[in-house]
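Colleague: Sequence first, predicted coordinates after that:
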Amino acid sequence: MLSNFRFLRRLMPKSTISTAALYSKPTQLDTQITTIKLKFNKQNNVDKHVEFCEKFGITFSDKNLIHQVCTHKSVRSNTAPTNERLDFLGQKVISLYAAEYLFNQVKPSELHDRVYLYTKRSENIGKIGVKMGLNKLLHWTPINESQVIEAERNGQSLQSLGEESVTGRALQALVGAIYHDQGAFAAKQFVHKHILSAPIDIR
């Protein structure tokens, strides 16, 4: 067996790459470079959330809360918490402060519809979130029209998702997270400064 191997090596041209070079283990430098790249990518993702919170003066006692805010229920995971409950809470909080804000500004007959514009009209709350840059932090799985049609054929209900709609959900979840973690006063300040002061489509 060994003699056959030596015979084959004599037949190989000198420029042929050695088997040792082909099957050599990564060097210590290669390992260090790979590790640095992984750390950089992970740190870069974290920095986006940190920068967003710093930009808008948001401080959470739990640093993972901002990741939950940005994780939509369309992400299929058994471990990552989604923003569904925070979204529900945030919608109610925005409705409360919007009603307070508009109470003396519009007719009683118009109050419900005007509050509705801030919470139920996804294009309004979504546009505010996009303008803030929240859409760049989202973790979600888009649902296209073909999936909706297929679901309807099977007797199921499925809504198509767009970035603006998911961003609106995330913004409501952000308000819910601020209310839950920092209290009513912090949530009210955020809602007035970034949502109620923003121009919306009232048509």
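Modeller: Ah, there it is.
Colleague: use CA for all of it now, contacts and neighbours both
Modeller: OK.
Colleague: Any figure for the gap between the residue positioned nearest the centre of the chain and Glu163?
Modeller: The centroid of the chain falls nearest to Leu138 when counting by CA atoms, centre = their mean (1.8 Å). Distance, Leu138 to Glu163, using CA to CA, to the nearest Å: 9 Å.
Colleague: quick one, helices of this structure?
Modeller: Along the chain, counting by DSSP state H, helices occupy 2-11, 19-22, 28-55, 65-69, 84-102, 108-119, 122-132, 145-153, 163-182, 184-191.
Colleague: so can I have a markdown table of the ones you listed showing distance to Ile202 and mean neighbour count?
Modeller: Below are the helices of the chain laid out as a markdown table (distance: least, CA to CA, whole Å; neighbours: other CA atoms under 10 Å):
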| stretch | distance to Ile202 | mean neighbour count |
| --- | --- | --- |
| helix 2-11 | 81 | 9 |
| helix 19-22 | 67 | 8 |
| helix 28-55 | 28 | 12 |
| helix 65-69 | 27 | 22 |
| helix 84-102 | 13 | 19 |
| helix 108-119 | 7 | 16 |
| helix 122-132 | 9 | 20 |
| helix 145-153 | 28 | 13 |
| helix 163-182 | 17 | 24 |
| helix 184-191 | 18 | 17 |
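Colleague: Out of those, which is closest to Ile200?
Modeller: Among the helices of the chain, the nearest to Ile200 by CA to CA is helix 122-132 (5.8 Å).
Colleague: And that closest one, what does it pack against?
Modeller: Where contact means 3 or more CA pairs under 8 Å, 6 or more residues apart in numbering; DSSP states H and E, helix 122-132 is packed against helix 108-119, helix 163-182.
Colleague: Let's have the ones you listed in CSV, adding distance to Gln68.
Modeller: Listed next are the helices and strands packed on helix 122-132 as CSV, based on distance: least, CA to CA, whole Å:
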stretch, distance to Gln68
helix 108-119, 20
helix 163-182, 9
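Colleague: right, and the ones you listed - which one's nearest His72?
Modeller: Closest approach to His72 among the helices and strands packed on helix 122-132 is made by helix 163-182 (7.2 Å; CA to CA).
Colleague: One more to weigh against that first structure:
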Amino acid sequence: MQALEEKLGYTFRDPALLDNALTHSSYANENRAAGAQSNERLEFLGDSILGMVTADYLYRTHPDLPEGDLTRTRAALVCEESLVEVAQAWGLGQFLKLGRGENAGGGRTRPSIQADAVEAVLAAVFLDGGIAPARQIIQTYILDAEAERGRNRDYKTALQELVQRESGQVLRYCLVGSSGPDHAKVFAVEVELNGNTVGRGQGHSKKEAEQNAARAAIAALEGKGK
């Protein structure tokens, strides 16, 4: 378990919590007489912790996003695909305790099992050391990673590609305000689609504000398409 703790950047005071977090129900069912318990209860708790930390982060770092966009962004961050990426970064599959059948059937690489185990591990960290280390792990492996992807993404181009799926679509970026002193000015931009505002963003440059407006528009338009 030491290798996993090194990945987490956290050492358990109660190693039994981590052991429980890695115990799949198939293993627990086969070893019930020995007192094995599945990680399902920890998964339940970890899901709430992950959602709360992510919601807090989005609320504080994206003051321009309305409730609907915040909800969609949080859902994207805590989805199974995102958690599987975390599991792979931890090498979590090798540490899982699976029943014989689940192990033979490729359970160590099954996305649902890996994602659930990530949530269980987060809960185990929370129970062992409190919210601070759990928050730090979420920040490092989910929130910072997403922010880095965001910095590398051209949201204006992505929005243009999205709306061009239908012909005759017209995008327009409008500077609607600015505030603050010259050395720290904040610009506000709205992006319109066919004359209707579909996104709003702020930034310390017009370019940054336009990128944030495009990001908000993508979230809004993709949400309507679901």
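Modeller: Structure received. Not measured: the values here are computed from a predicted model.
Colleague: what's the TM-score for these two chains?
Modeller: Here the TM-score for the pair of chains, by TM-score structural alignment, normalised by the length of structure 1, is 0.60; 140 aligned residues with a CA RMSD of 2.8 Å.
Colleague: Is it correct that the residue nearest to the centre of structure 1 is in contact with Thr167?
Modeller: Yes: proximity of Leu138 of structure 1 to Thr167 meets the contact threshold set by CA atoms under 8 Å, at 7.3 Å.
Colleague: And the residue nearest to the centre of structure 1, what's its match in structure 2?
Modeller: In structure 2, the residue equivalent to Leu138 of structure 1 is Leu96, according to TM-score structural alignment.
Colleague: For Thr19 of structure 1, what is the corresponding residue in structure 2?
Modeller: Using TM-score structural alignment, Thr19 of structure 1 lacks an equivalent in structure 2.
Colleague: how about Thr19 of structure 1, what does it touch?
Modeller: By CA atoms under 8 Å, 6 or more residues apart in numbering, no residues touch Thr19 of structure 1.
Colleague: I'd like the distance between it and Glu51 of structure 1.
Modeller: For Thr19 of structure 1, the distance to Glu51 of structure 1 equals 49 Å [CA to CA].
Colleague: cool, and Leu96 of structure 1?
Modeller: Computed as CA to CA, the Leu96 of structure 1 to Glu51 of structure 1 distance reads 29 Å.
Colleague: Is Gln211 of structure 2 in contact with Gly199, as I believe?
Modeller: No: Gln211 of structure 2 lies out of contact with Gly199 (CA under 8 Å); the separation is 10.2 Å.
Colleague: if we can go back for a sec, turn the helices of structure 1 into a markdown table, columns for distance to Ser197 of structure 1.
Modeller: Output for the helices of structure 1, formatted as a markdown table (distance: least, CA to CA, whole Å):
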| stretch | distance to Ser197 of structure 1 |
| --- | --- |
| helix 2-11 | 78 |
| helix 19-22 | 64 |
| helix 28-55 | 17 |
| helix 65-69 | 22 |
| helix 84-102 | 10 |
| helix 108-119 | 11 |
| helix 122-132 | 10 |
| helix 145-153 | 34 |
| helix 163-182 | 15 |
| helix 184-191 | 8 |
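Colleague: what range in structure 1 does stretch 67-74 of structure 2 sit on?
Modeller: Aligned using TM-score structural alignment, stretch 67-74 of structure 2 spans residues 108-115 in structure 1.
Colleague: Following superposition onto structure 2, what is the mean distance for that stretch?
Modeller: Average distance between stretch 108-115 of structure 1 and its aligned residues in structure 2, after superposition and using mean CA distance after the TM-score superposition for structure 1, equals 1.5 Å.
Colleague: again with stretch 168-181 of structure 1
Modeller: Mean for stretch 168-181 of structure 1 is 0.8 Å (mean CA distance after the TM-score superposition for structure 1).
Colleague: Which part of structure 2 matches that stretch?
Modeller: Against structure 2, stretch 168-181 of structure 1 falls on residues 115-128 (TM-score structural alignment).
Colleague: What is the neighbour count of the closest residue to Ile218 of structure 2 other than its chain neighbours?
Modeller: Using CA to CA, 6 or more residues apart in numbering and skipping the chain neighbours, the partner closest in space to Ile218 of structure 2 is Leu159 (5.9 Å). Per other CA atoms under 10 Å, the neighbour tally for Leu159 of structure 2 reads 20.
Colleague: Can you tell me what Leu159 of structure 2 aligns to in structure 1?
Modeller: Residue correspondence to structure 1 (TM-score structural alignment): Leu159 of structure 2 is left unmatched.
Colleague: Can you list the helices and strands that the helix or strand hosting Leu159 of structure 2 packs against?
Modeller: Using DSSP states H and E, Leu159 of structure 2 maps to helix 155-163. Here helix 155-163 of structure 2 touches helix 206-224, going by 3+ CA pairs under 8 Å, 6+ apart.
Colleague: what packs against the helix it packs on?
Modeller: helix 67-77, helix 155-163, strand 186-193, strand 196-203.
Colleague: now these as TSV including distance to Val118 of structure 2?
Modeller: Shown next, in TSV, are those (distance: least, CA to CA, whole Å):
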stretch	distance to Val118 of structure 2
helix 67-77	13
helix 155-163	29
strand 186-193	37
strand 196-203	33
